[in-house]
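**Student:** predicted coordinates and the sequence they were generated for:
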Amino acid sequence: MKAQTANGFPSVQLVVVKNGRMIKNSAYGYISTVDDFGEPLMQKNKKPITKETLFDLASNTKMYTVNFALQKLISEEKISIYDKVQDFFPDFKDKKKALFKGKSDITVEDLLKHQAGFPAGAQYYVNKKITQKKKTDKRQNKEIVLELICNTPLIYSPRTEVLYSDIDYMLLGLIIEKVTGLPLDKYTEENLYKPLNLSSICYEPLKKGFTKEDITATEIRAVKRTKDEKFKDIKYMPVHGTVHDPEAYNAMDQVSGHAGLFANAESIAVLAQVMLNGGGYGNIKLFDSSVLNLFTSQGNFFSQAGLGWRRQGLNNSYAWAFSQLASADTIGHTGWTGTLTLIDPKEDLIIIIFTSAKNTPALFGRNLRGKYEGDFYLAKNYGAVTTLIYSAFKNYDNAMLDQMLIELAVGRNELINMIPEIYDNEGSRKDLTAIMESIKEQSKQSAILRKFLKSEKAAAILAEIQSRNSKKSLAKKQAEGQSK
């Protein structure tokens, strides 16, 4: 991770808990790679992150707010997964001319399983009822969003397909607020986080006593997202201290069931330990083990899905993130901003990886839409990192670990050369440089790595790295010359 952040990756927090003991809690990198105007920061002006620094969890919000809240409320018999959405919101019903019907039968379980019939998203944040809300309209945005959700047509009949949808969790968050009579952030803070003495986890951190220096930045050149946002008379600014997800930010006032939670890795590791403990932590009991089992067992014909929780499954369906070495009952989730949570009950293992991968330049090209340089680093491709961690616990010998490192370098170089339209980018190239630097460092204790560094393959890789760096340096000088 040190080599990754030394070669341009913004930041990483890594927590590993084994057999109930935290054996790794480290922070690497910087709060932001750019200043408040989106201009690159000089190295001396970058502020290092700490183990307490908060990250935007993106879709990991779903697990550690909505799922935790529902697991508690169901344990208290205040709600059931079989309750119908219409029981909470009577206006949630089909339109007469709806192509797909069945809203009246959609349950909490259907939303958790992403089988309710909703599209992946609906961009409520650009709806005129939100963007052009009149001053005389005293409704909160969430009330308007609920109306919009109720009017959103289904795109398939409930329980006939599975489609991951943010709308499902936006609606679940609203149901929790209806049941508890509290805003989602207030309920989770008072009933989940405070009892566990977790102070580095919240929605809207800038309103909770945190500053931008306590929070990693995400996207560098975000388009102005609301008419009230102060962008200092420029069109773009980095997203820093507020939720990146535009639906959560603009339509849900930063507090939503699908996105908006900020935390450090250590706080989420405590919540993950609650899952391994059967619903409690110390003297605090949040939910029953029977409810936990209900949520984490196979949720439908896709073995990688529980009730919201991602599962490894018997066919290693989530191995790209959890590793091929994770057990079938491993659960967790990922977040778009660059976050991974992994909970393996068989191995009694927790791995939390938080990154700010999106705090890097966006990439352009037909095959790169929505991709950033940070997406191509090893740190963001979780499976390689989790595999290395599993390998260490499974007592793989050093020779095997060294060989894995070599394969990572060779594989990355092959991707750059064989699929240049995708992988020949600044992120991939910097990642390869970081991997080779790690190999050089580890070679001090490894004959295998020393032998590799003397090989033709290594020589070719190092030559290509040097050539690319020379071309980049020349292009930079030419650009500076033209600007004078």
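**Tutor:** Yes, it's here.

**Student:** only C-alpha atoms for contact and neighbour calcs from this point on.
**Tutor:** Noted.

**Student:** quick one, helices of the stretch 51-200 of the chain?
**Tutor:** If DSSP state H, counting those that start in this stretch is used as the criterion, the helices of the stretch 51-200 of the chain fall at 61, 68-75, 85-88, 108-112, 128-131, 141-150, 166-180, 184-188.

**Student:** show me the residue at the heart of the protein, geometrically.
**Tutor:** Central residue of the chain (CA atoms, centre = their mean): residue 335, 1.7 Å from the mean position.

**Student:** give me the distance between that one and residue 259.
**Tutor:** Counting by CA to CA, to the nearest Å, the gap between residue 335 and residue 259 amounts to 9 Å.

**Student:** if we can go back for a sec, dump the helices of the stretch 51-200 of the chain to CSV, plus mean neighbour count.
**Tutor:** Converted to CSV, the helices of the stretch 51-200 of the chain look like this (neighbours: other CA atoms under 10 Å):
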stretch, mean neighbour count
helix 61, 25
helix 68-75, 22
helix 85-88, 17
helix 108-112, 24
helix 128-131, 15
helix 141-150, 18
helix 166-180, 21
helix 184-188, 19
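
**Student:** second one coming, line it up with the first:
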Amino acid sequence: MSLPLWLSRSLLMLLSAVVMIGCAGQYQQMPSKNVGERIKLVVIHYTAIDYQKSVHTLVDEGGLSSHYLVTDPNDASFDGDNASVIQLVDESRRAWHAGKGQWQGRNHLNDTSIGIEVVNVSHCEVSVEYANAPGEHSRHRLCTYPDYHPQQIEQIISLMQGILLRNPDITPTAIVGHADIAFSRKSDPGPRFPWYQLYLAGIGAWYDAAELKEHWEQFTPALPSVGLMQAALQAYGYGVVETGIADEQTIDALFAFQMHFVQDNVSGTLDSETAATLFALLEKYFPQKHRKLMARYTNEQQRLAAGAAEPQVKLGQIDAVFPQQDRSTRTEVNDKLGFKAFKGQGEMLLTPHSTTQAQIKINGELLTLDDPLEAGQTYTYSLQRRTHTGTNTFELVSLSAPEDTLQVVIPWPVLTDATQKWQSEFTEVDKLINQDIEDGFPGAVLLVIKDGQIVKRTAYGNALKFDENGQPLANPQPMMPGTLFDVASNTKMFATNLALMKLVSEGKLDVDTPLYHYLPEYTGDGREARTVRDLLSHHSGYGPEVRFFEPGPGRMAKFKSRDKQHTSTLLTTAVPFREGNRQHTAYSDTNFMLLGLLVERITGMSLDRYCEQFIYAPLRLNHTLFNPLEKGILPSQIAATEINGNSRSGHITFPGIRTHTLRGEVHDEKAWYSMGGVSGHAGLFSNVDDFAVLMQMLINGGGYDKVTMLDKDTLSLFTAPSSANQGFGLGWRRAADGRNRWHFGPYASSTAFGHTGWTGTATVIDPAQNLAIVLFTNARHTPVENTANGGLTFAGSQFETAGYGSVITRIYEALLNH
């Protein structure tokens, strides 16, 4: 009798499976030569807790494990007289001991390492700033480290000798501490672990004394650069990103390295002993890498000795040698240039290289010049009778001989005072502001520029009006035209953005390059896709702000920081995006905090030092600066802001909050508490006179007097409308045909640009009308009131002057109707 077809097939399949099972383990063997051991690394830890707690954590319910636990005979919770080794996880299996870390290019270290926990109880106190920070890194804590018991070290040496026999791929440089692989989180096994004693037993790496001495003698007079030290740490095995600055990751890595190899000098600072130790280790264990790094060191020192070539300084909008060397076959275009001027203003400087006779035309009129012009002498000629407002023409008609040359300099326009002439034209503006002052508004200073002239410069009200109880002072301090103000977010434009524009002009920055090109640590979670332009245009996807200065709920607690270096690390590596890149424009302080760090990274200088030295000082602006109270400015020279610090009259509180009247301290909480008063988004102080020069420089096209700050193409790039939002350029806010009329009013040209600041400051620059307006107020220097919906507001914020648009509208009307 035959079986049904379905049953026959089932029996056949079952028989095949039995045959296959029987053949298992009987495959033909052909061993490959391309094979290695799984274990590459040994990581040594201290428990930081006693034996019983360690067992609970590593064996029972802690979620962590290790391959071995080395006991301490002095531990009261351990029932034994001698140190012993307890195996918790077989070496062939994965233990959960390393966590997130990196060593010699490897990640996921639990997969390739053996973990040894040593019972050793350190005691650490954490500073307030890092109370919510993850990890137990020693730089953020005050720690005491007990010595290891001699029996523990004997047990570790015996254990390690066996591990090395069983795992031949473990090299001397792959026997490390937890701090080495996770230097920003961990400090174990601490600076008292006897690495050198292990080395003498044939375990782990150590330097040779002769090589250390040789490098120390070389590095003592000339330390390696920070970037080179970062590269050297990385070459040895540390997961350091080369940024070129002594940032938080670098200090953490130096701490870890010193705890391992320079235990008498654990400071986190780069010094000759630390550098020499690192390079001695590289010479011994990685000679090829050492040769490359030393060649780089030699090149860097040679460049420093030679000195950087000084950039050619352009002394005006025209600073050229005539006849022009680059000549066109179209003869009418040679030896002619345009320059910007205003009617009745301007001068020209001529320096002949050989004695010559010259013929020059300005706006088609032949000038009367000295005859002859003597070689090497500089001649200054007024152009006041020749210039008109707008583009003017220069033409070299002839010189005495074909070989003669002439240096011609025409400076950029400078401001002149015409306030007396225009005194009666702004009555409606004065009426509006004075009425607000009478009704309780604290104070303001207004300056207006038109056609290269200051046509209005007026102070209103008081720089200090209220006491710390919100009561009007019996003798308030009057506002003066030269009073300094906390310009708040105008910092973004007149510090950070000007710095970025200057760097673009100098070819040091490309706005369409990803930010990580300049900040290598700016990677992960989509950061690689963000360009400098994305941050400038406020469409990078960041939220409005991260309140680093106060603890947030849940996972936001890790963003608390009162240290600029730590805040910078959080900004570049941890702050999350709220949405995808280029989804829509969302104004964000985070963008400009990052851009401020970008300026610091490219220039190698702090943002305040760079701006004060390379932007403000050349223009002789001595009252535009960060942290003014630290730089010789008195509180009496500065307008007060909030009456009760950042507390909104006691309605807000957080640890360390200021409650005194703010005067000379930047109001913005992130800038003050988390960035040391210097940030890309806030922190600048200035007065209207200094801002007038900066704004006229922009109207001119990038220069002022004999200082050329940036080129016209860069200015056009930054002030052109963003494709994401016509109301923004790169950083700058734009009038955009009335889109931002609350700020610019209804009459501004479509090319007008400027910004505002939370403390009560507004700027308008309208190149099409040769017009600039700077309105500084201390609107927040008023009592706090409750709103109808239960919120809080400053009394000063309710006035028209605080809203900018009405004042700016009346200024335009005064000028347009004149």
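**Tutor:** Noted; the coordinates are in hand. On a predicted model such as this, the values are computed, not experimentally measured, just so you know.

**Student:** TM-score for this pair?
**Tutor:** The TM-score (TM-score structural alignment, normalised by the length of the first structure) is 0.74; 376 aligned residues with a CA RMSD of 1.9 Å.

**Student:** coming back round to it: can you find the partner of the residue nearest to the centre of the first structure in the second structure?
**Tutor:** Residue pairing (TM-score structural alignment): residue 335 of the first structure is matched to residue 757 of the second structure.

**Student:** ok, now residue 183 of the first structure?
**Tutor:** Taking TM-score structural alignment as the criterion, the aligned counterpart of residue 183 of the first structure in the second structure is residue 606.

**Student:** now its match: closest residue in space that isn't a chain neighbour?
**Tutor:** Closest residue in space to residue 606 of the second structure, ignoring its immediate chain neighbours: residue 600 at 5.2 Å, by CA to CA, 6 or more residues apart in numbering.

**Student:** do residue 107 of the first structure as well
**Tutor:** When the adjacent residues along the chain are set aside, residue 107 of the first structure lies closest to residue 84, with 4.1 Å between them (CA to CA, 6+ apart).

**Student:** any figure for the gap between that neighbour and residue 253 of the first structure?
**Tutor:** When residue 84 of the first structure is compared with residue 253 of the first structure (using CA to CA), they lie 26 Å apart.

**Student:** may I see the buried residues of stretch 432-448 of the first structure?
**Tutor:** By neighbour count on 16 or more other CA atoms under 10 Å, the buried set for stretch 432-448 of the first structure is 432, 433, 434, 435, 436, 437, 438, 439, 440, 442, 443, 448.

**Student:** which single one of those is nearest to residue 386 of the first structure?
**Tutor:** Sorting those by distance to residue 386 of the first structure puts residue 435 at the head of the list, at 15.9 Å, by CA to CA.

**Student:** you'd agree that closest one is up against residue 1?
**Tutor:** No - in this structure, residue 435 of the first structure is not within contact of residue 1 by CA atoms under 8 Å, at 9.6 Å.

**Student:** how about the helices of the stretch 51-200 of the first structure, which one is nearest residue 472 of the first structure?
**Tutor:** Minimum separation from residue 472 of the first structure across the helices of the stretch 51-200 of the first structure (CA to CA) falls at helix 61, 39.1 Å.

**Student:** and that closest one against the second structure, how far off on average?
**Tutor:** When the second structure is superposed, helix 61 of the first structure averages 0.5 Å from its matched positions, counting by mean CA distance after the TM-score superposition for the first structure.

**Student:** so that helix matches what in the second structure?
**Tutor:** Using TM-score structural alignment, helix 61 of the first structure lines up with residues 491 of the second structure.

**Student:** same check on stretch 75-82 of the first structure?
**Tutor:** Taking TM-score structural alignment as the measure, the second structure aligns residues 505-512 with stretch 75-82 of the first structure.

**Student:** equivalent analysis for stretch 420-427 of the first structure, please.
**Tutor:** With TM-score structural alignment as the criterion, stretch 420-427 of the first structure doesn't align anywhere.

**Student:** how far off centre is that stretch?
**Tutor:** When distances are taken as CA atoms, centre = their mean, to the nearest Å, stretch 420-427 of the first structure is centred 23 Å away from the chain's centroid.

**Student:** could you do stretch 506-520 of the second structure as well?
**Tutor:** For stretch 506-520 of the second structure, the separation from the chain centroid amounts to 13 Å (computed by CA atoms, centre = their mean).

**Student:** in the stretch 251-400 of the second structure, which spans are strands?
**Tutor:** Listed in chain order, the strands found in the stretch 251-400 of the second structure under DSSP state E, counting those that start in this stretch are 318-322, 336-341, 347-352, 358-362, 365-366, 379-382, 390-399.

**Student:** pull up the aligned stretch in the first structure for the fourth one.
**Tutor:** Using TM-score structural alignment, strand 358-362 of the second structure lines up with nothing in the first structure.

**Student:** where's residue 317 of the first structure relative to residue 303 of the first structure, distance?
**Tutor:** 8 Å.

**Student:** I meant to write residue 153 of the first structure there.
**Tutor:** From residue 153 of the first structure over to residue 303 of the first structure (counting by CA to CA), the distance is 28 Å.

**Student:** what of residue 273 of the first structure?
**Tutor:** Distance of residue 273 of the first structure to residue 303 of the first structure, computed by CA to CA: 23 Å.

**Student:** who has more neighbours out of these two?
**Tutor:** Each of residue 273 of the first structure and residue 303 has its neighbours counted (other CA atoms under 10 Å); residue 273 has more, 23 against 20.

**Student:** what lines up against that one once you look at the second structure?
**Tutor:** Under the alignment defined by TM-score structural alignment, residue 273 of the first structure corresponds to residue 696 in the second structure.

**Student:** surely that match is in contact with residue 690?
**Tutor:** No - in terms of CA under 8 Å, residue 696 of the second structure does not count as a neighbour of residue 690; the distance is 10.1 Å.

**Student:** okay, and residue 12 of the first structure sits in which element?
**Tutor:** In this assignment (DSSP states H and E), residue 12 of the first structure forms part of strand 11-18.
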